[in-house]
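Student: next comes the sequence, and after it the predicted model I'd like to discuss.
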Amino acid sequence: MELRLFEQDKSGVNRFGVDNLMWSKDSFVVKELNAFEEYLRDKYKPGNSFLNNVSQKIIFSGGKRLRPALVIISGMMGEYDRNKIFPLAAAIETLHTATLVHDDIIDNAKTRRGQITTSEKHGINIAIYTGDYLLANSILLLAESGLAVKELDRLAKAVKMICTGEVSQFLNRYKLTSVSGYLKRIMKKTGILFSASCAIGSFASNCDYKQVRTMARIGMNIGIAFQIRDDLLDIEIYGKGAEKIGKPITNDIKNGIITLPFIYSAKRSETVRRSIEELFQITDDLSNVKQREEVFTDKNVNNNKDINSYIRQIINDVIESGGVSDAKALKNRYIQKARNLLETLPQITNEAKQALEDIINWL
């Protein structure tokens, strides 16, 4: 069963979606998350600004709202104040959305969350400006929160790490990296914003330094497990259609990005390693994104197999060789790390602790 932090009701307003894995409909967590969604909608009202309207459509195009949920739940662990927590949660979600807009440009992505990307619909120039506009909005929201300079510094460093993680991924395309190299990359590109979400929420609610630090570590472990889970979904649901997870299946490997199941499988199986190397030898010879796209669409490889069939065979080999099970095992290690850290915080409210446990269990 998939966790749905927010879903649209018939009026088109995003509402918090509760299933059997999540909280009681009457819980304080759900009430705050629904109130936050209304706050976010108020911040992105349709208006006369073209960039605001484009941003509004992106912000409310779907998504789990997991990062702002972590800000809010972390804020519940101390002196909870909506006036501080909501702007911070909105800033985190806006910043995350900005990175997605820019990622779609780099990846030449056609769809995200089942909808046409900004770069595909409006062109690269507008997409770049939209991402910049969202980044500026995140700064405005941070200013509204009144967050201390020390924690602003934390978030600024997080943005720098996201950029270095993305650049590392880009520079290492079409290469078989190590497990440690993969982990370093996802700690920066994914884990760090989860970590910042937990730390900033607890800091804003006046938790002590030790608790803020522990929450940062919990967020990092949740973020790493989340990214591995996402990489596993790309493989495990590839035969069921992109609409299941809202993104093109196998898009990572088509862009030369090696994820954890492929890394593990290449270590286990010489067949998988050779298949990946052959695939990348073909794609690495191409000079630009357009040529790669044409090859994946029109050309054949390996005795007239089309590229998608070739990738499907690699994925089947990855599953059969144990790459998926190895990746799941590592994901579970990070889940357990987050759970163990949570147990060191007995002083937090039962509801906040249960909310975090529910997210950890969902992973």
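Tutor: Received, thanks. Numbers count the residues shown, from 1 in each chain.
Student: going forward, measure contacts and count neighbours with C-alpha atoms only.
Tutor: Noted.
Student: which SS state does residue 15 fall under?
Tutor: strand (DSSP: H, G, I helix; E, B strand; the rest coil).
Student: and it, how many neighbours?
Tutor: 19 (other CA atoms under 10 Å).
Student: what's the answer for residue 153, then?
Tutor: By other CA under 10 Å, neighbour count at residue 153 equals 11.
Student: same check on residue 83?
Tutor: With other CA under 10 Å as criterion, residue 83 counts 11.
Student: from residue 212, how far out is the residue nearest to residue 71 when sequence neighbours are not counted?
Tutor: The shortest distance from residue 71 to any residue other than its chain neighbours is 4.4 Å, reached at residue 201 (CA to CA, 6 or more residues apart in numbering). Counting by CA to CA, to the nearest Å, the gap from residue 201 to residue 212 is 9 Å.
Student: looking at these two, which is more packed in?
Tutor: residue 201 (31 against 23).
Student: I'd say the more buried one and residue 85 touch.
Tutor: Yes - at 6.5 Å, residue 201 counts as touching residue 85 under the criterion of CA atoms under 8 Å.
Student: what sits in contact with each of these two?
Tutor: Shared contacts of residue 201 and residue 85 (CA atoms under 8 Å, 6 or more residues apart in numbering): 71, 72, 75.
Student: and the one helix or strand residue 263 maps to, how far from the chain's centre?
Tutor: Applying DSSP states H and E as the criterion places residue 263 in helix 260-268. In terms of CA atoms, centre = their mean, to the nearest Å, the centre of helix 260-268 is found 22 Å from the chain centre.
Student: here's the one I want to compare it with:
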Amino acid sequence: MQKVEVQLGERSYSISIDDNFAGLASVLANRSQVVIISNSTVAPLYLDAVTNLFSSTSVTHFLLPDGEEYKTLSSFEQVLGFLLQQRISRDALLVALGGGVIGDLTGFVAACYQRGVDFLQIPTTLLSQVDSSVGGKTAVNHPLGKNMIGAFKQPTQVLINTSVLSTLPPREFSAGMAEVIKYALISDAAFFRWLARYRDAIVAQEPKVLAQLIGHCCSMKADIVSRDETEQGDRALLNLGHTFGHAIEAWLGYGNWLHGEAVAVGMVMAAQLAQSRGWLEVEQVEEICDLLQSFNLPITPPNSMRIADFLPYMKTDKKVKNGKMRFVLPTAFGQTSVIDDISEAELTKVFA
């Protein structure tokens, strides 16, 4: 078992990575009440196994339909209603069993129910294992913007079973790789080269390579979150590709593109913007595109989407500060900066 620590004082917690649930059971703390929140795709595969982890505990579960389109205030209210009907107490543990949608939604419920209850992350997609399950960002979507309604709520633990990725559809696995590549572009050029070297082994999901990849990403995320829990500084760099990506998701309608697919395009657009300012060479942008495409990720926006369609969403993005749009741009391989002097005219010129 690998272990990664997220150092946040009294809110510190461990990320445990193993290739089975039995090993992860050894690190669980006992609770009198457990509520597992999952979806209709994941539950038939893993709900029984996770329920058995809490064999000496009262366990109930609540299932939602699968999909980004259900990451809403309506779903949030449904889960809260279930907890109230079941008389779930404040010392209960909520368990998020699923991908980023379930993790974000469960965490937001945990932040609000009775003014805060503990929750545990058991992420089942590559994207949630390397990124969204770590760091305590919880939220639901709104038609006017993604993740605009939420709270910071750290989990008590993150349990990652790498073997569950064997049941993940190829498209979902590829979407997760967008977030993996993001880490490399942000601050680890050597990791970018490693991904390029081992891309075939990653696609084949070779266990040792996959465990190394997930552990490395979790370590990078844990380090950043430990320094900047509420995104006042370095943590903003984790939004590389997300300003453009969130606009794509919202404009298309949540669920039409996967989050990682939109982020992949967003990273290419950020790289192209950086190239226009002389920070990246054309060949470097091509390298980024090549690595993304090797994992079957898109590199261009939806055909009918123009920069004018991006702007309304980018102007309401969480990174807007003092009325200025802010973008995370790669200034070199493994280096990024938050830039706030990009005008609509410059965006229009670059992406005409």
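Tutor: That came through fine. Keep in mind that what you see is a predicted model, and the values were worked out from it rather than measured.
Student: superposed, what's their TM-score?
Tutor: Remark: TM-score between the superposed chains equals 0.29 [TM-score structural alignment, normalised by the length of the second structure]; 172 aligned residues with a CA RMSD of 6.6 Å.
Student: packing partners for the following helix or strand past the helix holding residue 263 of the first structure?
Tutor: Sequence order places helix 270-284 as the next helix or strand after helix 260-268 of the first structure, per DSSP H and E. Under the contact definition 3 or more CA pairs under 8 Å, 6 or more residues apart in numbering; DSSP states H and E, helix 270-284 of the first structure sits against helix 260-268, helix 307-321.
Student: and the contacts of the one helix or strand the residue nearest to residue 71 of the first structure maps to?
Tutor: Taking DSSP H and E as the criterion, the element that holds residue 201 of the first structure is helix 192-204. With contacts defined as CA under 8 Å, 6+ apart, helix 192-204 of the first structure is touched by 67-68, 70-78, 84-85, 88-89, 92, 147, 151, 154-155, 158-159, 161-162, 209, 211-213, 215-223.
Student: among those residues, which are in helices?
Tutor: Counting by DSSP state H, the contacts of helix 192-204 of the first structure place 67-68, 70-75, 84-85, 88-89, 92, 151, 154-155, 158-159, 161-162, 209, 211-213, 215-223 in helices.
Student: I'd like to know which of those are buried.
Tutor: 67-68, 70-75, 84-85, 88-89, 92, 154-155, 158-159, 161-162, 211-213, 215-223 (16 or more other CA atoms under 10 Å).
Student: the second structure: helices as residue ranges?
Tutor: Using DSSP H, helices in the second structure cover 21-25, 43-53, 73-85, 100-112, 126-127, 170-187, 189-197, 199-203, 207-227, 242-252, 259-276, 282-294, 307-315, 344-350.
Student: could you export the ones you listed as TSV, including mean neighbour count?
Tutor: Listed next are these as TSV, based on neighbours: other CA atoms under 10 Å:
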stretch	mean neighbour count
helix 21-25	16
helix 43-53	15
helix 73-85	15
helix 100-112	27
helix 126-127	26
helix 170-187	23
helix 189-197	16
helix 199-203	15
helix 207-227	18
helix 242-252	24
helix 259-276	25
helix 282-294	16
helix 307-315	17
helix 344-350	13
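Student: next, format the ones you listed as CSV and append distance to residue 140 of the second structure.
Tutor: Output for the helices of the second structure, formatted as CSV (distance: least, CA to CA, whole Å):
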stretch, distance to residue 140 of the second structure
helix 21-25, 28
helix 43-53, 21
helix 73-85, 6
helix 100-112, 6
helix 126-127, 17
helix 170-187, 19
helix 189-197, 31
helix 199-203, 31
helix 207-227, 21
helix 242-252, 12
helix 259-276, 14
helix 282-294, 27
helix 307-315, 16
helix 344-350, 28
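Student: out of these, which gets nearest to residue 93 of the second structure?
Tutor: helix 100-112 (8.7 Å; CA to CA).
Student: residue 273 of the first structure touches residue 267, doesn't it?
Tutor: Yes - in this structure residue 273 of the first structure lies within contact range of residue 267 using CA under 8 Å: 7.4 Å.
Student: more neighbours, these two?
Tutor: residue 273 (20 against 15).
Student: tell me the contacts of the residue nearest to that one when sequence neighbours are not counted?
Tutor: By the measure of CA to CA, 6+ apart, the closest residue to residue 273 of the first structure outside its immediate chain neighbours is residue 266, 4.5 Å from it. Contacts for residue 266 of the first structure (CA under 8 Å, 6+ apart) come out as 272, 273, 318, 323.
Student: where's the third one relative to residue 272 of the first structure, distance?
Tutor: Between residue 318 of the first structure and residue 272 of the first structure the distance, using CA to CA, works out to 7 Å.
Student: list residues touching both of those two?
Tutor: 265, 266.
Student: and the nearest residue to residue 106 of the second structure once chain neighbours are set aside, how far from residue 122 of the second structure?
Tutor: What sits nearest to residue 106 of the second structure in space, not counting adjacent residues and going by CA to CA, 6+ apart, is residue 96, at 5.8 Å. For residue 96 of the second structure, the distance to residue 122 of the second structure equals 6 Å [CA to CA].
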